[in-house]
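Undergrad: the sequence and its predicted three-dimensional model are supplied below.
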Amino acid sequence: MTPENAPKSRWSDLDRPPLNEAALRHSLLQPGGLWTSLDIVAETGSTNSDLAARAGSLEEGAVLVAEVQTAGRGRLDRTWSAPPRSGLFFSVLLKPGADVPVERWGWLPLLAGVASATGLARAAGVDMYLKWPNDLLVKIDGEERKTGGILAERAGDDAVVVGIGLNVTLHTDELPVPAAGSLALANAISTDRDPLLRAVLRGLEQWYGDWRAAGGDPGLSGLQEAYAAGCATLGRRVRAELPGERSVIGEAVALDSDGRLVLSTEGGGRQAISAGDIVHLRPAG
């Protein structure tokens, strides 16, 4: 059998080794901790969909990781795809329950953004930025590029599934669009996915615990301040593309207590944006 005809194994690409499931479970599944189970699958359509379908039978803190997703989704049902083992594609099951009023659950994707950005900055040695509401940015040759995204979805009455997709080792010719990026292209000091995943999950555990202990209060838990500090959208002139093919242009001046982006519009008015796509119209600073 020639090398070209040899069947590919999970170790075929030595630059992209598989995640170490046993080691990750050993380090993350601790008594009294948030994470209660961790499963890694070679391939699936969407970890969010899979975890949501099983939410009723799983404990809070279930983690599902896929080495490749064939039908990964972002906001507005946009697709998210990448070569096998080139990134981190995972979802977690959270059940805030009676500790946090439902109206504050909208902070969960922002919380996941803060946890991901701070964890990756430490583990990968790359400056991370948050684009409201759910994008993770890096700078490549001085240009902001999206390297990750977050999608939070309700799963029944008492649960939320938070999915995170992150480009880790994608090369330029593998990027889905020119505006995308990866940790490798941002000159990360490490692209070992095991410590990167541990860093994000530990950050999530800490921020979620603090937020839940504060009854979901974004001010008391420090979440609102932390998100604002890392948000590349604030202080920028932006265009908010809203549902119904509407748009509004203004300067992003604040993040309110509901996690909405507050725009200062022409004429001195202010408008709080709760959902929509944000386009940065001028550089920060």
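TA: Now that the structure is in, tell me what you want to look at.
Undergrad: only C-alpha atoms from now on, for both contacts and neighbour counts.
TA: OK.
Undergrad: element containing Ala52, please.
TA: helix 47-53 (DSSP states H and E).
Undergrad: can you give me the strands for the stretch 51-200 of the chain?
TA: Taking DSSP state E, counting those that start in this stretch, the strands of the stretch 51-200 of the chain run over residues 62-66, 72-73, 79-80, 87-94, 129-131, 135-140, 143-154, 160-167.
Undergrad: second structure for comparison follows:
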Amino acid sequence: MTPSLGPGTGPASRWSDLERPPLNAIALRRALVRPGSLWTSLDIVTATGSTNSDLAARAADLPEGAVLVAEEQTAGRGRLDRTWSAPARSGLFFSVLLKPDVPAERLAWLPLLTGVATATALARAAGTDMALKWPNDLLVTVGRGEDKEERKAGGILAERAGEHGIVVGTGLNVTLRADELPVPTAGSLALADAVCTDRDPLLRAVLRSLEEWYGKWTAAGGDPVASGLQAAYAAGCATLGRAVRAELPGDRTLTGEAVAIDGHGRLVVATADGRREPVGAGDIVHLRPAD
């Protein structure tokens, strides 16, 4: 992997954008990697295809708590094999290696836990209202009055890494400008009028929040109720109470109202004929009344 560029080093090309300084690896390690912490290492690379793929490839040789951050991802992945791309140093693109000692049936809560931790941290550190779209999207509100709309500013992807490891990757648009958006429905913290877009304190806040939530969840044996995770996710989930269309495996669709998150982390959809169907996998579309 390519080592990170420090301030004042490297070619004066795309890395010389003063509005997008490089992350400070030394300061981040000093703040996060310490005795008793969940985080055991923190590496920053200038560019890579996917932090999830890189960390998963090394998972067998790493302890729990390894963190890999990229200033730029060239082949970032989201759910359903979607791509994730953004200009260099315009966001936070990182993966963490976790090895939770919890029952297998509770592991589905891990990406939801990461969403709660990230949204909570950014609401404090960036001063931006964050919402969660089931199962793994981070939403911000862009615009005001009648023109305001929810947009996706980030996403989370959890993948198995070896027998016991899980790599959880997060991609978050921080300073992405309107003319840089990959699609019109994308957003960023800057476009949501965040009071802070300095990536160093934002990354510290997210990793500290993730450590706190992960600690509570694992201490409770992965129980989403005892750890408070289920209630916290429901409170921050923009999908609940909305009309949705679930696009399910096998080319099946389900339309109804999202009414709950069940004990397995599934979205419960109430249909017009009175059924309540849990959805564990698929793509969720928030519907407007006209839809």
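TA: Received, thanks. Keep in mind it's a predicted model, so treat the numbers as computed, not measured.
Undergrad: on that earlier part again, can you redo the strands of the stretch 51-200 of the first structure as CSV with mean neighbour count and distance to Leu34 of the first structure?
TA: Below are the strands of the stretch 51-200 of the first structure laid out as CSV (neighbours: other Cα atoms under 10 Å; distance: least, Cα to Cα, whole Å):
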stretch, mean neighbour count, distance to Leu34 of the first structure
strand 62-66, 23, 9
strand 72-73, 23, 25
strand 79-80, 16, 27
strand 87-94, 26, 9
strand 129-131, 25, 24
strand 135-140, 23, 24
strand 143-154, 22, 18
strand 160-167, 26, 14
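Undergrad: let's have these in TSV, adding distance to Pro18 of the first structure.
TA: As requested, the strands of the stretch 51-200 of the first structure are exported to TSV (distance: least, Cα to Cα, whole Å):
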stretch	distance to Pro18 of the first structure
strand 62-66	10
strand 72-73	19
strand 79-80	20
strand 87-94	11
strand 129-131	27
strand 135-140	23
strand 143-154	20
strand 160-167	15
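Undergrad: which one of the ones you listed lies closest to Cys231 of the first structure?
TA: strand 129-131 (4.5 Å; Cα to Cα).
Undergrad: now that closest one on the second structure. Mean distance?
TA: Aligned to the second structure and superposed, strand 129-131 of the first structure gives a mean residue distance of 0.1 Å (mean Cα distance after the TM-score superposition for the first structure).
Undergrad: which part of the second structure matches that strand?
TA: Under TM-score structural alignment, strand 129-131 of the first structure corresponds to residues 131-133 of the second structure.
Undergrad: need the residues that contact the matching stretch.
TA: Outside stretch 131-133 of the second structure, the residues within contact range by Cα atoms under 8 Å, 6 or more residues apart in numbering are 115-116, 119, 138-140, 233, 236-239.
Undergrad: compared with the second structure, how much does the helix holding Ala52 of the first structure deviate?
TA: Per aligned residue, helix 47-53 of the first structure averages 0.2 Å (mean Cα distance after the TM-score superposition for the first structure).
Undergrad: what's the neighbour count on the equivalent of Tyr233 of the second structure over in the first structure?
TA: By TM-score structural alignment, Tyr233 of the second structure lines up with Tyr227 in the first structure. When neighbours are counted by other Cα atoms under 10 Å, Tyr227 of the first structure registers 23.
Undergrad: pretty sure Tyr227 of the first structure contacts Ala115?
TA: No. Contact between Tyr227 of the first structure and Ala115 fails when scored by Cα atoms under 8 Å: they sit 9.5 Å apart.
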